[in-house]
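Undergrad: Sequence first, predicted coordinates after that:
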Amino acid sequence: MQSQTNDTHSAVPDAASLRSPQIADGVRLWQLAKDSQVLDVNSSYSYLLWCRDFSDTTIVAESAGDVVGFVSGFMRPQSPTTLFVWQVAVDRAQRGRGLGVAMLNRLLDTTAAHTLETTISPDNTASIAMFTALARRRDTSISKQTLFSADNFPDSHQPEDLYTVGPMDQLTKEHADNDNL
């Protein structure tokens, strides 16, 4: 069973609430990224700054007083209606319940985004499935192209493919809302 929050039609799994991050959440975001074992872990300092400077385009999921997931993102300066999703992490015990898609839906519902972009390495099948599910629920398209090849990185790193989900117009937002009822 799913519950709804009062300020959006995006359903979230029971016992979880979605909110903007606070600076104090930065430590937990860093820990979730580290525990994911698939995300590039940034410095703890960067997560603190992220919670301060990008709180309008970042969301955390909280359950029983603990942050159990987050999506960090920003509106692209060169494309102000494009939400770039930097990282998505969900606590291992909370995975498989739709929390990642619920957080993404909330960000799309509360920003002026018409398009969502993210990069995913080819072996991260869970993220590919999550963004594909998001596109399906919003009845919109998803496309993929290579953004950074392995040769672009100075260290050992897999290529990063750019996934684009959209367009997000009012009809796709309403469709996603109806799917969550």
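TA: Arrived safely.
Undergrad: C-alpha only now, for contacts and for neighbours.
TA: Fine.
Undergrad: Go ahead and flag the most central residue of this protein.
TA: Using C-alpha atoms, centre = their mean, the residue of the chain that lies closest to the mean C-alpha position is residue 71, 3.7 Å off.
Undergrad: One more to weigh against that first structure:
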Amino acid sequence: MQKTTKIDFYPPVSTDGYALHRLVAACPPLDPNSAYCNLLQCSHFNETAICAKEQGNLVGFISGYLIPDRPDTLFVWQVAVAESARGQGLAGRMLIALLERPACRNVRFLETTITPSNGASQAVFTKLAAVLEVPVNVSAGFDRNTHFEGAHESEELWRIGPITQKQSEEK
């Protein structure tokens, strides 16, 4: 059965921080952060993050930031979608809405890191590139042994773009 409730997108505020903390914990294989980190994501980085709420409940969240020495690049840190909201293309819709934000008006590239085993994230970003009609370049990111002392799977760097504002607004 198709869901009929409306999902609204908002810039996060600090009071969304603890709900984000719970959402990430419920979305393995996402790496959990401290509740304090989530509060900072919702307050200090709220112009490059997005909340998806259904009847006031947080069901999706994307955290990101503009890379300081490359302000034309939005780095997407985490994408979380509650189990109850999966299968509706929510992650892709949030990414497009985020690219339409005033803070992202000069973004030409989107970067993220994804583990080779995370097929769901790979599918989301592959579809985003297809919708925007731009290429995806996958390269080495953070190595399991070099960066994680063998305790975490390697992260590949995905670079999508170049994106024009017109492309993101048309989707």
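TA: That came through, no problem. Everything numeric here is computed off the predicted structure, so don't read it as measured data.
Undergrad: circling back to that earlier point, what's in contact with the helix or strand hosting the residue nearest to the centre of structure 1?
TA: In this structure, residue 71 of structure 1 sits in strand 66-76 according to DSSP states H and E. Contact with strand 66-76 of structure 1 is made by 25, 28-29, 32, 50, 54, 57-62, 81-91, 94, 99-100, 103-104, 113, as judged by C-alpha atoms under 8 Å, 6 or more residues apart in numbering.
Undergrad: Can you name the residues that contact the equivalent of residue 127 of structure 2 over in structure 1?
TA: Alignment note (TM-score structural alignment): residue 127 of structure 2 maps to residue 133 of structure 1. Taking C-alpha under 8 Å, 6+ apart, we find residue 133 of structure 1 in contact with residue 101.
Undergrad: picking up where we left off before, next secondary structure after the strand holding residue 71 of structure 1?
TA: With secondary structure assigned by DSSP H and E, strand 66-76 of structure 1 is succeeded by strand 79-90.
Undergrad: residue range for that following strand in structure 2?
TA: Here strand 79-90 of structure 1 aligns to structure 2 at residues 70-81, judged by TM-score structural alignment.
Undergrad: Just the strands from structure 1, written as ranges.
TA: For structure 1, the strands defined by DSSP state E occupy 2-4, 11-13, 17-19, 59-63, 66-76, 79-90, 115-120, 141-148, 160-166.
Undergrad: Can I get those strands in a markdown table including distance to residue 173 of structure 1?
TA: Shown next, in a markdown table, are those (distance: least, C-alpha to C-alpha, whole Å):
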| stretch | distance to residue 173 of structure 1 |
| --- | --- |
| strand 2-4 | 16 |
| strand 11-13 | 13 |
| strand 17-19 | 18 |
| strand 59-63 | 18 |
| strand 66-76 | 18 |
| strand 79-90 | 15 |
| strand 115-120 | 12 |
| strand 141-148 | 13 |
| strand 160-166 | 11 |
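Undergrad: nearest to residue 42 of structure 1, of the ones you listed?
TA: Ranking the strands of structure 1 by proximity to residue 42 of structure 1 (C-alpha to C-alpha) places strand 79-90 first, at 10.5 Å.
Undergrad: Give the burial count for residue 106 of structure 2, as a bare number.
TA: 17 (other C-alpha atoms under 10 Å).
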